[in-house]
Every structure is written in structure tokens, then in C-alpha cells.
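A.B. asks: No sequence on hand, only this structure:
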């Protein structure tokens, strides 16, 4: 396999940059740049780096060597910790590029090699990608737990139990006349039912993990001139939306990302809901209604003279009476605020933080974070259901075994144990180069 190299830290001016090399040529890369052998594994050595062709000094920094398989990628890995100036990084990369036994890495190639060398399963790979992209504390905790193997261990545990059940079923098929414990297939029923219940409970999670990974969607809805855009600006603490006394100013859905108690929130300001004037405003109202329908939470805003009866509200909505500075009065279950003065904003933020974060308290089991996990689990559950039905109906052991085999394969595809070649390009393409 070719030896690859890439800048592993973010490009741009910095105090320190790290260049990583992975593959059989990692030792040679060190000797070419430093004129000395690689240091002992996992021990940093201070070296001067020189252009192998001209001998010109490039920089002075640290070299580390990780001998495979005890490295991130499972191969020999070299790391060059250099000063992070653009010219220094460019010179080092240029010299590595001139070495005919190296080539530049593709996006995610270091992590892909870690997967192919058994250092990580696919759920851990996806956890690493989520950790890199994490914007809030709750996202970081969930991603780190997944990267460290919690989700993969859960699925592999279920798969091991399935393989044991499958072995029993196949023993009855393959050795019907041999001295094996009698009625093996009938004894599988309780195990299959228990496993089915565990997977069903895991699937019945309200999509908490996916919502935490992608962010909770909160839509601000209400009539025109209720102060929705002003409220969004207050919550965002910046002038994100245009504010005007003219009705219908907001024509499209405007989004702002917030961090509320570690939970990522996408706050959406929508067009005022009224009988629209003109095709553009009609489209804005249509989009507002669509966004309000799919939102995880809704803030329904009313104001004096702009519709004060909350007819748009539904169960679970946060009801806000805006413009308390102009005489707005908040009744029972309604939060009074003034987007102009900031009055009541702390109370609104506290309720929003509580509602957005309530679903993400520590869970006994790791959460499903991707649609492909959910699809694989649903396929596994369906196969288990068929196996259980076949057992109760007294059907042939071959039918039970086939459904157990399909269930195990569905779990195996989630972690990367079987039939995942077509998934790899999709999973790794979103990684940055150098990871």
C-alpha cells in the first residue's frame, strides 16, 4: 500500500502545524528530511529539517514515530511538528511531494486506513467525524462516546447473540441425527424475543441522537409585526434579521445557530402568517407553514394589536406575548417579553433551554446518530420478527436460520463487518484531508 502524507492541522497561520505520514515509507520520510534515523517509537525528538535535494534548512521542530500496528492508522506513522507559518508548511509539503515513495493523501484516507486495519469500526469513524464537527458540549459528549466504541460495542454485542442463536439453528439443520441437545431450535424463542425488545426500545428513542447531531429546530411563528425578527435578533445577540414596521418584511425562512446549554439549536424566523399579498409573500407564508410543521419546537409570538389569542399554538409550543413595553400582557402559560428592551428574555431562554435540552440527558445506552444506523436496525428487527413468527408457527429450521442470518448481516453492515464497500466512499468523503 502506498505511503501517504498530509497536513493534519488546519491550514493558515498558527504557532504549530502537524504533518502526518502513514505507510511503510514513514521511516524513510524521517531520514530524508532529518538526515537521521527515526526516533524510538512514541518518543519526541528535536530535529532540524532540511530539503533532501539542496540541503537548505527548512525548520526546526519535533519528530514522532509510531510503529504499526500501534498507531492511529495501524501502519507506521511519522509526525512532524513544525512552526505553523504558511511558508514553512508549504516548504515541508513540497519536499515530501518530491519523494517518489510518497503521495498526497485523499480526504479521510488516514481514518479509512484505520478502519481497514481494524483500528476502528464504522460507527467509531462516524463518531470521529462528528467530534471534529461538534459545536456544543452535548454534541462533543455524544460524538466522543461513539468514537470510543460505545455504539459499536452495543451493536456487536447484539450481533454476537444473533450468531450464537444462528449456530444453534444451523446445528439442528446440519446434524439432525447426531448427538446434539434435543429441540435446539425451540429454545431460541425467549432469546429472540428479548433481543427484539431491546432493539425496539433502542429504535423508539424519539430520534434524540440524530436531533442532537443535527441540531434542534425551533421555528418562530406568528402574525406580521408581532416582533418575530426582533425576538430572533435578541436571542441571537446580533442583527441577523431585518426589522421593519412594514408588514411582510420577512419573505423567506432565516436561520440562526445557537448553543443553548450545550444543545445545538437552529432558530428559524418565518414570514408572518396572514392572507398574503403578492406571489412572493405567498411563497414566504407557504415556507413558514412548512417549517413550522416540521420544527421540533415552536415559539408562537403574539403582540398587542397583532393577534393576541394564540390561535396558531399547539400542545408543547412556547407561547410568548411580545411588546410588553407597549402594554402586552402575558396570561397563564405565556411568557411576557419585550424584544425592544430585553425584558423577559432570560425567562424565555430558560424555558427554551429546558425544552431543547430535556431529551439529551445521559442515556443508559448510546443513541442512534445516523439514518443508516436506523435503517439497519429496522431491517434487523424485521428479520427477527419473521424468525420469531416462524418459531411460533413451528416452521422449518431453515427458515428461522435464514432470518437470523439476515438480522446479523443488517447489524454487521452498521459496524462495517459485512457488505460495506459501497458505503465507504460516502462515509469518508466528508472528512478533511489529513484526517
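C.D. replies: Structure received. This structure is a prediction, so every number in the text was calculated from the model and none was measured.

A.B. asks: Please make it C-alpha for all contacts and neighbour counts, starting now.
C.D. replies: Noted.

A.B. asks: can you give me the strands for the stretch 301-435 of the chain?
C.D. replies: Ranges of strands in the stretch 301-435 of the chain, per DSSP state E, counting those that start in this stretch, are 318-321, 334-336.

A.B. asks: Adding mean neighbour count and distance to residue 389 as columns, could you present these in a markdown table?
C.D. replies: Output for these, formatted as a markdown table (neighbours: other Cα atoms under 10 Å; distance: least, Cα to Cα, whole Å):
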| stretch | mean neighbour count | distance to residue 389 |
| --- | --- | --- |
| strand 318-321 | 24 | 45 |
| strand 334-336 | 20 | 51 |
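
A.B. asks: which one of these lies closest to residue 111?
C.D. replies: Closest to residue 111 of the strands of the stretch 301-435 of the chain is strand 318-321 (Cα to Cα; 43.1 Å).

A.B. asks: residue contacts, residue 216?
C.D. replies: Going by Cα atoms under 8 Å, 6 or more residues apart in numbering, residue 216 touches 263-266, 296-297, 356.

A.B. asks: that older thread, can you lay out the strands of the stretch 301-435 of the chain as JSON lines showing distance to residue 190?
C.D. replies: Shown next, in JSON lines, are the strands of the stretch 301-435 of the chain (distance: least, Cα to Cα, whole Å):
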{"stretch": "strand 318-321", "distance to residue 190": "45"}
{"stretch": "strand 334-336", "distance to residue 190": "50"}
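
A.B. asks: And these: which comes nearest residue 121?
C.D. replies: With Cα to Cα as the criterion, residue 121 lies closest to strand 318-321 of the strands of the stretch 301-435 of the chain, at 41.2 Å.

A.B. asks: Centre of the chain to that closest one, how far?
C.D. replies: Put simply, strand 318-321 sits 31 Å off its chain's centre (Cα atoms, centre = their mean, to the nearest Å).

A.B. asks: hang on, isn't residue 335 packed against residue 319?
C.D. replies: Yes. The pair residue 335 and residue 319 passes the contact test of Cα atoms under 8 Å, sitting 6.3 Å apart.

A.B. asks: ok, structure two:
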């Protein structure tokens, strides 16, 4: 393979996690990949492409380092689009350090930066930016829903949607520019009406995606639930019960929880971030006051509030907690085993769940209700690929704004420029235009070797 002028050097890195394992993979990509393999194996003949071959790795003195497998993927039919070699070695720290040292000693080779293999794949046209981001999401996926969303995006579902919009927009722009360039051609008025009809349809479709309640981002980052309520209502005990571990300190002393305590759960295959917050009351001192401020802030930011009332005080209800009960709240009454709480209590005209964290009464119903709520808000009803990152949302919002401005422009030249701006905004999502400044941000959080 001829050296890529964009990437004249060859990179290498472990492609598996560090630590003791049965197998460790070292990936090499670049114009000197085959030469690097040859140097490691004392010039042994290279195996056929995409065929695993047994190799004996030796050091500069010919001393054996390991006995493993090697696979070659000549350009352009490789992950990065360059010549790629993968070494499948025994997964000990000693073997990995020795091989990495031998590679580092070869001229023209260097250790890869985080995400550099994937960045080269993007720059060599093997994937677009949405697929590169999906690969990072798949590596980080902790739940079945996150895995499904990442795989769908890796398969190009979001890219195809964006490209469909962009193709329709470019077509409308081309027709519109014909009106500007050939004003004396007596083009039929219905042709111009068709252009604006296409623009209106694009605005409607894109706006629907922008108004999806950030479903894709919530699924990727986690659905946030804040537990709120008065002191000693059992919020920390409830958090521990749902997490099935002692994540928060439990005490009879009011005001024990001063800061927000987060735990990560898997509810029905969806990632959930559950937050225990300080008890809501008039603060006695500055530290507790700050904890209550943070509790209210988290409650306002949460996707769902779990409002916990103290059943021991029934029917008295805490006014601070009542002020945060709305359509984004699920109401529970704890300590139902100690008080005369009705079997089907209501709070502020809303049905509540009676439960006892101590005895486990009602916990199964609560868990089922939480799972149902999260699933209903994240599952989505259209089946269309979701926007999974804030940068997707910003670019799409810029596109809609430009299309709206084009529709209201006083001069056709201004409308044409707005349509071009809209097309450029869409192109930034997949990486077709103006993305150099985004690449470092997108790839810096990848793991080494990917």
C-alpha cells in the first residue's frame, strides 16, 4: 500500500482491556503494518489476507516473546481503510509490554491516540461521524436498549435519515436556484410551489425529531429519576432497596443526606440514574441549605420525580414536597406498615403507591411502575432513528431555523443562501462538510486501541 499523505505514519495499540486475560489483541494500522509484523516474526512469510496464521514473536536478539496468531487486512478492505495487522497474543502484562516495546522501537511506528483507529476509518470514508459515535456508544453500552440503539446507528439508520433529508433539500435548492439564474424562462408557478412544499415537509419532519423529548440522548446517557421528600421519609432506604446495596447512609437523624447520591440501575433494559436528595424543609444551617438547594435543582432537571411522603404522619403531607408534585412525578407513601394509610392513597388528587421499604410491601409494584414509566418515555412510537447527541440536535435546529428563514425571505437570493446554510448544517451531522473543528471533540473520549 502507498503511504496515505494524510497518515504517513503507522500506529499501534492494544485493542483489548488491560489486565490478565486469555487473549490480548494488538492492532497495527498504516503503511508499515506488514513490515512491522515481519520484523516481529524475524522475517517469516506473511500469511494470506484475512486468514489467521500462527506466528512466533521474537525480540531483536531472536529470543522468543510469545506464540500467537496474526491476521492481515490489506487496504482498503479493513476497518481503517489502511493496511491493518492484528496480533492475537496471550493476555499477560509481560507479553503485552514486551510486544508494545518492540513495536515502539521500530522506525515510523507510534502508539495510537484515543480513537485514532476510528478517526482514520472516518477520514478514509469507511464510516460517517454518526457511525463513529455509535461505535463509542456500543463500547460504553451497559443495557440492552443502549446496545440496540448503538447497533442501529452503527448500521447507518440515522445517517440514512439525515442523508435523505439532505438529498431532498439539495434537490429543492437546485430547483430554486434555477428560478434565480433563469428568471426569463417562464418556469411554471406550480414548480416553485412544489419547492416550498418540499421545504415545509422537511421542516415538519425535522421539528418532530427535535420534539421527541430527547429520547435518544436519555437512552444513551440514562433516564434521570430524583427521589424527593421530607427528612426521615425513607428516601435513602428506598434508594438502597432499589439499588440492592448500601449506596446511601441511612439514619434516624433528620438532615443526614446533605448532597445528591447517584446510583445507576438497569430497569427493563434501560439505563436509569436514580438520585437520593436532601430532605425538603426549612434548613437549620448553611450546609443543609445548600443540600436542599441541590435537591430542588436535581428535581427540576430530572426526567421523573419520585415523591416520597412519610406514612407515619398520614394524613399530614409535607408542603415542600407537595409543591413539586406534577405530571412528572410518581407519588409513593412510605411506612404504610406503621400507619393508617389507605390501600389506594391519593395525594393532591393523584393516585399514590403505598409501600414499606422496611418490610418490602409494595416494592414490586413500585419497581414495575418505574419500569413501565421509563419504557413508555424512552421506547418511542415512530420507530424512526433518534438523535443521540446534543451536537446532532444543535445542527438540526440550525437547519430548521435556516429553512424557516428561507420561507420568509424577502428576496430569492436571500432564500437561496438560507437553503444552502440549511444543507451545510445537515452535512455537519454526518461529517460531509466543515467538521475539522469537531473531530478532536468527537474522538477524544474513545478508548485507546479503538
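C.D. replies: Here it is on my side, so go on. Note that the structure is predicted; figures quoted are calculated from it, not measured.

A.B. asks: for the contacts of residue 216 of structure 1, which one is nearest residue 35 of structure 1?
C.D. replies: residue 264 (49.1 Å).

A.B. asks: wouldn't the closest one be in contact with residue 209 here?
C.D. replies: No. Counting by Cα under 8 Å, residue 264 of structure 1 does not reach residue 209; the two are 11.9 Å apart.

A.B. asks: I figured residue 185 of structure 1 hits residue 166, correct?
C.D. replies: No. Residue 185 of structure 1 is beyond contact range of residue 166, at 9.3 Å (criterion: Cα under 8 Å).

A.B. asks: what's the counterpart of residue 77 of structure 1 in structure 2?
C.D. replies: Using TM-score structural alignment, the equivalent of residue 77 of structure 1 in structure 2 is residue 84.

A.B. asks: List the residues that contact that match.
C.D. replies: Residue 84 of structure 2 neighbours (Cα under 8 Å, 6+ apart): 27-30, 33-34, 72-75, 78.

A.B. asks: from those residues, which two are the most distant?
C.D. replies: Within those (distances taken as Cα to Cα), the two that end up farthest apart are 27 and 75, at 14.4 Å.

A.B. asks: More neighbours: which of these two?
C.D. replies: Taking neighbours as other Cα atoms under 10 Å, residue 27 of structure 2 and residue 75 compare with residue 27 leading, 23 against 17.

A.B. asks: ok, and for stretch 353-362 of structure 1, which residues are buried?
C.D. replies: By neighbour count on 16 or more other Cα atoms under 10 Å, the buried set for stretch 353-362 of structure 1 is 353, 355-357, 359-360.

A.B. asks: ok, average deviation of stretch 287-299 of structure 2 from structure 1?
C.D. replies: In the superposition with structure 1, the average deviation recorded for stretch 287-299 of structure 2 is 1.1 Å (mean Cα distance after the TM-score superposition for structure 1).

A.B. asks: centre of the chain versus that stretch, how much separation?
C.D. replies: Centroid separation for stretch 287-299 of structure 2 versus its chain: 28 Å, with Cα atoms, centre = their mean.

A.B. asks: count of residues packed around residue 154 of structure 1?
C.D. replies: Neighbours of residue 154 of structure 1 under the rule other Cα under 10 Å: 12.

A.B. asks: Please pull up the equivalent of it in structure 2.
C.D. replies: So, by TM-score structural alignment, residue 154 of structure 1 is matched to residue 161.

A.B. asks: Okay, its match and residue 245 of structure 2: tell me how far apart.
C.D. replies: 43 Å (Cα to Cα, to the nearest Å).

A.B. asks: now do residue 78 of structure 2
C.D. replies: Distance check for residue 78 of structure 2 against residue 245 of structure 2: by Cα to Cα, it reads 45 Å.

A.B. asks: Have a look at those two and say which one is more surrounded.
C.D. replies: The residue with more neighbours, out of residue 78 of structure 2 and residue 245, is residue 78; 17 against 11, by other Cα under 10 Å.

A.B. asks: now that one, nearest residue through space, not along the chain?
C.D. replies: Nearest non-adjacent residue to residue 78 of structure 2, counting by Cα to Cα, 6 or more residues apart in numbering: residue 84, 6.5 Å away.

A.B. asks: what are the ranges of the strands in the stretch 151-300 of structure 2?
C.D. replies: Here the stretch 151-300 of structure 2 has its strands, by DSSP E, counting those that start in this stretch, at 223-228, 261-267, 270-276.

A.B. asks: Packing partners of the last one?
C.D. replies: With contacts defined as 3 or more Cα pairs under 8 Å, 6 or more residues apart in numbering; DSSP states H and E, strand 270-276 of structure 2 has these neighbours: helix 144-154, helix 215-221, strand 223-228, helix 235-243, strand 261-267.

A.B. asks: any residues touching that strand, and which ones?
C.D. replies: By Cα under 8 Å, 6+ apart, strand 270-276 of structure 2 touches 142-146, 219-228, 235-236, 239, 248, 260-266, 374-375.

A.B. asks: Tell me who's in contact with residue 127 of structure 1.
C.D. replies: Residue 127 of structure 1 touches 143-148, counting by Cα under 8 Å, 6+ apart.

A.B. asks: Quick check: which of the helices and strands packed on strand 270-276 of structure 2 is nearest to residue 435 of structure 2?
C.D. replies: Nearest of those (Cα to Cα): helix 144-154, 19.1 Å.
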